[in-house]
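Participant: Build me a model:
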Amino acid sequence: MKSGDHSTIDVPESGAVAKGKAPLIATPREQKSGLKKGMGIFDFLLRLGAIIAALAAAATMGTSDQTLPFFTQFFQFQASYDDLPTFTFFVIAMALTGGYLVLSLPFSIVTIVRPHAVAPRLLLFILDIVALTLTTAAGAAAAAIVYLAHNGNPNTNWLAICQQFGDFCQKVSGAVVASFVTVVVLMLLILLSGFALKKP
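Facilitator: Prediction:
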């Protein structure tokens, strides 16, 4: 080896860099996109649960009816949801909420396909608040009537009727519980939309 010669060592480039490929590390935007997509999927599943709860509440209250025969078939005591305007309002409100949630499913799917789209998420956020308000009002009003049906109110001569109309009270109580399940799910949906709309 001559003194003027000097050897060099070639260091092979990594396969990813040599082929011009990006390293297998998720960028912050990709990570955020994956998180928002996961939120969209969770949003869709929550809406399915809320639909079941809302429609179950409306159907249970709408079919609550019990008749107690006394003496003859011409002299009977009957309890039905449409005897009280509060229960009628409950059925209408829960049916509207269930219908809205069904119509909101396509928008929820859009948030999965396009996780960075702001318009559908903002629309769902606003309409979910409206649905939450309506559902809470209906559930609270019906809960007050159910409480009176179970316990009565001596000051106003409101008699407790659940000892006689047990099946009726059981149905309306179940409907109220289902409405509050819907309220909780709607609250989760609103919180989820709020986090999804939050800028980094």
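Participant: CA atoms for contacts and neighbours, from now on please.
Facilitator: Will do.
Participant: pretty sure residue 174 contacts residue 56?
Facilitator: No: judged on CA atoms under 8 Å, residue 174 makes no contact with residue 56 at a distance of 9.2 Å.
Participant: Neighbour count: those two, which is higher?
Facilitator: Neighbours per residue (other CA atoms under 10 Å) separate residue 174 from residue 56, with residue 56 holding more: 20 against 14.
Participant: Let me know whether the more buried one touches residue 177 as I believe.
Facilitator: No: taking contacts as CA under 8 Å, residue 56 lies outside contact range of residue 177: 10.2 Å.
Participant: what about the helices in this protein?
Facilitator: 15-18, 28-62, 85-113, 119-151, 166-197 (DSSP state H).
Participant: Including distance to residue 77, could those go into TSV?
Facilitator: Output for those, formatted as TSV (distance: least, CA to CA, whole Å):
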stretch	distance to residue 77
helix 15-18	82
helix 28-62	19
helix 85-113	18
helix 119-151	15
helix 166-197	12
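Participant: Quick one, which of those gets closest to residue 159.
Facilitator: With CA to CA as the measure, helix 119-151 is the member of the helices of the chain nearest residue 159 (7.3 Å).
Participant: so what does that closest one touch, helix or strand wise?
Facilitator: helix 85-113, helix 166-197 (3 or more CA pairs under 8 Å, 6 or more residues apart in numbering; DSSP states H and E).
Participant: What residues sit buried inside it?
Facilitator: Under the neighbour-count criterion of 16 or more other CA atoms under 10 Å, helix 119-151 has 120-121, 124-125, 128, 131-132, 134-143, 145-146, 149-150 buried.
Participant: Double-check residue 70 against residue 77; I have them as touching.
Facilitator: Yes: between residue 70 and residue 77 there is a contact under CA under 8 Å: 7.5 Å.
Participant: Of the two, give the one with the bigger neighbour count.
Facilitator: Comparing residue 70 with residue 77 by neighbour count (other CA under 10 Å), the higher total belongs to residue 77, at 13 against 10.
Participant: measure the residue nearest to the more buried one when sequence neighbours are not counted to residue 172 for me?
Facilitator: In space, and not counting its chain neighbours, residue 77 is closest to residue 68: 5.1 Å by CA to CA, 6 or more residues apart in numbering. Going from residue 68 to residue 172 by CA to CA, to the nearest Å gives 17 Å.
Participant: To check against the first, give me the structure of this:
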Amino acid sequence: MKAESVEAGEGSSVRPPKLGSNRGISITDLVLRAVALIGTLASAVAMGTTDETLPFSTPFVQFKAEYNDLPTFTFFVVANSVVCGYLSLSLPASIFHIVRSEVKISRVVLVFFDTAMLSLLTAGASAATAIVYLAHEGNASANWVAICQPFNFFCDRISGSLIGSFGGIIMFMLLILLSTIALSRF
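Facilitator: Reported below is the predicted structural model:
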């Protein structure tokens, strides 16, 4: 009879973690966070600096539209600002994952906070989208007129600010997906 030697790990179903692919995931994570940060920052700035005064107003009566006339837009700016702040604070953790791609606990923490930020950003963007739709289309049943005819610049700007926010939502979905893929490799 021959004695066979079995090395540790041979024949077992446990695989070692794929650290090279986790490093690639970590680099992609960093890039997605940077893109989401730029998108949410641009959305908050675009919405927060939006105002328009109609040119046919008199010195006594002026027709002016500002983002803070509607609490929904204020919530949108605050939500994008909070998410932008979170993303800037999470960038060092993302860089840490590139250096040490085997770390597991901080990835779980990031998935938790990424999910919370995704929820906040989705709530802000969805609420603002409803108001932007009403600004463009109005609602005849409720006697709300569309204000985008006279306030064209204002409406273009608030509509454009939604793009960065929805881009951030897509980035967060990808971030959560990538983090869970990286976690499943451990």
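Participant: And the TM-score between them?
Facilitator: A TM-score of 0.89 describes the superposed chains when it is computed by TM-score structural alignment, normalised by the length of structure 2; 172 aligned residues with a CA RMSD of 1.2 Å.
Participant: Aligned against structure 2, show me the partner of the residue nearest to residue 77 of structure 1.
Facilitator: Matched across to structure 2, residue 68 of structure 1 falls on residue 54, judged by TM-score structural alignment.
Participant: Pretty sure residue 149 is one of the things that match touches, is it not?
Facilitator: No: taking contacts as CA under 8 Å, residue 54 of structure 2 lies outside contact range of residue 149: 11.0 Å.
Participant: where's the spatially most central residue of structure 2 relative to residue 87 of structure 2, distance?
Facilitator: Structure 2 has residue 168 as the residue nearest its centroid, 2.8 Å off, counting by CA atoms, centre = their mean. Going from residue 168 of structure 2 to residue 87 of structure 2 by CA to CA gives 10 Å.
Participant: what do the two both touch?
Facilitator: 36-37 (CA atoms under 8 Å, 6 or more residues apart in numbering).
Participant: list the contacts for the residue nearest to residue 77 of structure 1?
Facilitator: Applying CA under 8 Å, 6+ apart, one finds that residue 68 of structure 1 lies in contact with 76-78, 165.
Participant: Most neighbours out of these, which is it?
Facilitator: residue 165 (19 neighbours).
Participant: contacting residues for that residue?
Facilitator: 66, 68, 79.
Participant: at 10 Å what do you get?
Facilitator: Shown in contact with residue 165 of structure 1 (CA atoms under 10 Å, 6 or more residues apart in numbering): 65-68, 77-79, 149-150.
Participant: now residue 33 of structure 1
Facilitator: Contacts here follow CA under 10 Å, 6+ apart; on that basis residue 33 of structure 1 touches 27, 39, 112, 114-116.
Participant: any idea what it aligns with in structure 2?
Facilitator: So residue 33 of structure 1 corresponds to residue 19, using TM-score structural alignment.
Participant: repeat for residue 174 of structure 1
Facilitator: In structure 2, the residue paired with residue 174 of structure 1 is residue 160, using TM-score structural alignment.
Participant: looking at it, that match is touching residue 45, isn't it?
Facilitator: No: applying CA atoms under 10 Å as the test, residue 160 of structure 2 and residue 45 come out as separate, 11.2 Å apart.
Participant: count of residues packed around residue 17 of structure 1?
Facilitator: Counted by other CA under 10 Å, the residues lying close to residue 17 of structure 1 total 10.
Participant: residues contacting residue 60 of structure 1?
Facilitator: Residues near residue 60 of structure 1 by CA under 10 Å, 6+ apart: 54, 81, 91, 170-176, 178.
Participant: just residue 156 of structure 1 next, same as before
Facilitator: Neighbours of residue 156 of structure 1 in contact, by CA under 10 Å, 6+ apart: none.
Participant: Next: the one 3 residues further on.
Facilitator: Taking CA under 10 Å, 6+ apart as the contact definition, residue 159 of structure 1 lies against 148-153.
Participant: Could I get those residues in TSV, plus columns for distance to residue 44 of structure 1?
Facilitator: Formatted as TSV, these follow (distance: CA to CA, whole Å):
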residue	distance to residue 44 of structure 1
148	37
149	37
150	37
151	39
152	41
153	43
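Participant: which of those residues show up in structure 2 as well?
Facilitator: Retained in structure 2 (both residues aligned by TM-score structural alignment, their matches' CA atoms under 10 Å) from these: 148-153.
Participant: what's the mean deviation for stretch 167-183 of structure 2 versus structure 1?
Facilitator: With mean CA distance after the TM-score superposition for structure 1, stretch 167-183 of structure 2 departs from structure 1 by a mean of 0.4 Å once superposed.
Participant: got the buried residues for that stretch?
Facilitator: 167-169, 171-172, 174-176, 178-179, 182-183.
Participant: for stretch 159-168 of structure 1, same thing?
Facilitator: For stretch 159-168 of structure 1, a neighbour-count test (16+ other CA under 10 Å) marks 160-162, 165, 167-168 as buried.
Participant: Between which two of the residues you listed is the distance greatest?
Facilitator: Of all pairs in the buried residues of stretch 159-168 of structure 1, the most separated under CA to CA is 160 and 167 at 13.8 Å.
Participant: Spit out the contact partners of the equivalent of residue 45 of structure 2 over in structure 1.
Facilitator: Aligned by TM-score structural alignment, residue 45 of structure 2 pairs with residue 59 of structure 1. Applying CA under 10 Å, 6+ apart, one finds that residue 59 of structure 1 lies in contact with 53, 91, 94-95, 171, 175.
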